[in-house]
Every structure is written in structure tokens, then in C-alpha cells.
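> Have a look at this fold, sequence not included:
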């Protein structure tokens, strides 16, 4: 059953880890946020809102359609007085015109049908200041279909349960679709790159096992029942060496001005 983002039981699923330092370094290379106003659209539990604040953003505004996610995000970022959260969605954030120097949309667009992509990006363009930048991070079908390895654990999800392949690829937009939607929304200067982001480092296989069994931050795992998930975890852990595990995911990032 797909994840219910509005259910209280799932409130913390996108709030229980820290953004890896590799992501912050990547973002600094794309567009430093020091002293800037940033909008984090589809912020979930505030993991990346918190990272943006740590990077020196002057103000971070997280927007999500789920009040349960926002409840977790407010707790997650309680130490930051310059981080706030509002309920809205990618097509209607509720934010004023020209309020942000940077708009981040990470792991958002796969929740939108293709017909809504241009509207999503047009809303981002509306809230950007002149000269501002939109950063979109998500996986293309090609990113998803890379084989499993000691670092790319997601590849094992589809290897173990091939039915997840159609589900995963079917909700992802390819590079051409994303670029066309950005151009339709009025962005002329668009660049694209593939990156590997370290998702999390696990000291032991048991630590990884517990994270997977909790379905932490992985909506695709909600497609499996408890028995299937347990079998998947055994399948993955058996393939890994008995030492520190560095989990990485391949992403595509579009930068649009």
C-alpha cells in the first residue's frame, strides 16, 4: 500500500536522519545559500531545511502539503529561529511573489503527474526573486534502474521484487520531460547533472536492518508487506560486507535561472 503522508504513524519517517555533508558540499558548488532567502518545497520532515539553515541561509521556509510532516519538521528544526514551515503544495505554495533567492525541490516531482510539472515550476518561478535559481533534485528512470551494489542498496529493491520496477520507473520523469517542463515554465538557463549523494552511513548491518524495517524515508518500501520487507532486508544484508556501510543514491539535479 502506498505511503499515507497524512497519517500520524508516518509523521517521523522523513525526519529521522541528517542530510549528509556531501549534499551540503554539492549544493555549495551549485549555488551557495549563505545569507540568502530559501524556500524548500516538499520539505517533508525538514531534513534539508535544517541542512540549509546549517549552511548559513538567512531564512528557510519549508512548504509541505501534509500537516503531519510539518509537525515533525517543526520539532526537527526547533533550534533554528530563522526556519519556518507553512502548509501548501507545489502548485500553490501560498508564499508571496519574489520572496526567495533559491527554491529547492528535492524528491518532489515524482509525486506529481507529468501534466502538473510545468505548473509546479511556474509556481517556483513566481516566488523567486529576479536572478534567483530553482534547484530540482530527483531520480530519472535511468537513475532508478542502476544495479544494486555495496553502496547502491536501492538497486537490490528492484532486483528482489521486480514488480517494484514498474512502480518506481512509472512515477519518475525522464530528463527530456523535466527540461521541457522547465522551459515551458519560463526558465531559459537550465543545466543538468548526475550526482551520487551519500544517504547515510551505517556502522553495522543491524543498524541498516533497523532503518529498512522502519521504512525510514523510502516510500517505495511501503509497497511491500511486512513479510516481504523482512525478506528484502535479509536479501540485502546477506550481500554486504560485515563492516561500515555507506549507502549512496544516484540523482539528477536541474539548475534553472
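Structure received. Here the structure is a predicted model, which means the values were calculated and not measured. Numbers count the residues shown, from 1 in each chain.
> Only C-alpha atoms from now on, for both contacts and neighbour counts.
OK.
> Could you identify the longest helix within this structure?
helix 226-239 (DSSP state H).
> who's in contact with it?
Helix 226-239 has contacts (C-alpha atoms under 8 Å, 6 or more residues apart in numbering) with 150, 153, 156, 157, 160, 205, 209, 212, 213, 221.
> what distance separates that helix from the centre of its chain?
24 Å (C-alpha atoms, centre = their mean, to the nearest Å).
> what packs against the helix or strand following it?
Where DSSP states H and E defines the elements, the next helix or strand beyond helix 226-239 is strand 245-256. Contacts defined by 3 or more C-alpha pairs under 8 Å, 6 or more residues apart in numbering; DSSP states H and E place strand 245-256 against strand 128-138, helix 141-144, strand 190-202.
> Check it against this one:
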């Protein structure tokens, strides 16, 4: 019962929050986007498309294969004239060659069928000297133990089958670096990033987010009954810990088009 990204009921699942200031600070360590052209591959509801605009990018194109989710993205970022959207496959965007100074992708790579095709497309889209930034979770990232700050770890404690699911789709650090170099990228590096996903002032806010599976495709692998069990499990683990500053650990790969 994997998520259907085209279903109207999932229209707003990736547009209900903003990129945290810590994320914006982290991106600034690797690139200064002021006045530059950014392509956000797999942009979903425009959370990070908006983030790049807030960082001063001159023009940001959000690319996603779901027109349904792009509708929510357009609504979310309507106050940003420098943002536009394009509905297409991230591996075959049909956007012009060398039309970006920065290609960014967050939480997409594990959904891509052929990662080498994805990196070839990112390389094609970048102008010489452009920077590719890929943010995703490795298996090491998702297996960090659960805590009041790292709720995702509780998913696997409660339902080990979710970890088995992740093992089949999470990219390995070494493999990503290898494929980026094979696609032509140079100066390829990888970094760990703890990103605040969201701060919940009260448990009921988090309970609602979990119950709606908001922005968490992994939870679509659970039945409604299993999801309720997970919510109860997490509540027992963090009861009384409010506000809840939910964080996730990511790996970020950075490469340059020579």
C-alpha cells in the first residue's frame, strides 16, 4: 500500500511546513545561491523550492512528476515570483541543457528506479562549474535509535518490517559518490546533516501529523491499525516531552560539474 503521489488525498502532504533555518544555514556552507538559477528535482509541495528562494536564488524551478502535488506547491509559493514549476520525471525533465547553476534534490533518490540516469540528468542540467547537492538518508541514517528528538527510530522499533523495506531502497554513501563521479562530477564529498523537521508545541499536533501520514511516505506501508499502534508506541516513549523538536539525520552529497 505504498503512497500514491497522484491521489488527491495526498495533495498537501508535502507542503505543510517550511524548511528549517538550520537547513538554510547548511546549504550556505556549500554554495551561495544569491542570484543563481536553481532546479529542485523532486520538489514535492515546494518546501525546499521556497527555501532556495528565501536564500536569494534568482530563479528556482521545482520539478515533480505529480501534477496533484505541484498544485499545492504553486499555492504555497504564490508570493514568490522567482519560483516556477515543471511537471516531469526527474530523470527526463526536458528542461534545457545547462539551465541551472545549482541542482538540488531532497528525499528523492530512494524513489528513483535508475540512479545513474538521475545523475546524468542532473549533470546535463548544470552549467559548467555548477553544483549538485543531493540530500537523502542512507541505511545508517535511518537506523539511528529512536529518541524524543529522533522519532523515526521508533518506527523501526515498533515495526521491524519497515526496516526491511528501507534496506531495499536506501542508497549507500559509497555508491552515490561513485555514481556521481561516473556521471562526470568532480570534488564529490558527503556530509552528515541533522535537520529539524518540525517543532510540535503539543503532542496532539504530532499525533495528527502521524495519523495523516503527512510528509512520511514510509508510513503508507502500515495499515491504519498498525499506524494507530505506532502512534501509541511513540506516545509512550515521549510522553511529557513537550515541545517536541523532531530531527532527522541525513547524508548530503555535493559535486561540481567540471
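Yep, that arrived. All figures in this text were calculated on a predicted structure; none of them were measured in a lab.
> what's the TM-score for these two chains?
Remark: TM-score between the superposed chains equals 0.97 [TM-score structural alignment, normalised by the length of the first structure]; 255 aligned residues with a C-alpha RMSD of 0.9 Å.
> before we move on, the earlier item: possible to save the helices and strands packed on strand 245-256 of the first structure as a markdown table with distance to residue 29 of the first structure and mean neighbour count?
A markdown table is the format used below for these (distance: least, C-alpha to C-alpha, whole Å; neighbours: other C-alpha atoms under 10 Å):
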| stretch | distance to residue 29 of the first structure | mean neighbour count |
| --- | --- | --- |
| strand 128-138 | 12 | 20 |
| helix 141-144 | 21 | 18 |
| strand 190-202 | 12 | 16 |
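> Could you export those as JSON lines, including distance to residue 34 of the first structure?
Formatted as JSON lines, these follow (distance: least, C-alpha to C-alpha, whole Å):
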{"stretch": "strand 128-138", "distance to residue 34 of the first structure": "14"}
{"stretch": "helix 141-144", "distance to residue 34 of the first structure": "30"}
{"stretch": "strand 190-202", "distance to residue 34 of the first structure": "21"}
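> Among those, which comes closest to residue 225 of the first structure?
helix 141-144 (21.2 Å; C-alpha to C-alpha).
> ok, the corresponding residue of the second structure for residue 239 of the first structure to residue 224 of the second structure distance?
By TM-score structural alignment, residue 239 of the first structure lines up with residue 237 in the second structure. Residue 237 of the second structure is 20 Å from residue 224 of the second structure, where distance means C-alpha to C-alpha, to the nearest Å.
> what's the answer for residue 213 of the second structure, then?
Residue 213 of the second structure is 10 Å from residue 224 of the second structure, by C-alpha to C-alpha.
> These two: who's more crowded?
residue 213 (18 against 13; other C-alpha atoms under 10 Å).
> Please list all residues in contact with the counterpart of the more buried one in the first structure.
Counting by TM-score structural alignment, residue 213 of the second structure corresponds to residue 215 in the first structure. Residue 215 of the first structure is in contact with 13, 221, 222, counting by C-alpha under 8 Å, 6+ apart.
> give me the number of residues near the second one?
Read that as residue 221 of the first structure. 22.
> Repeat that for the first one.
Per other C-alpha under 10 Å, the neighbour tally for residue 13 of the first structure reads 19.
> mind listing what residue 91 of the first structure touches?
The contact partners of residue 91 of the first structure, by C-alpha under 8 Å, 6+ apart, come to 116, 119, 120, 123.
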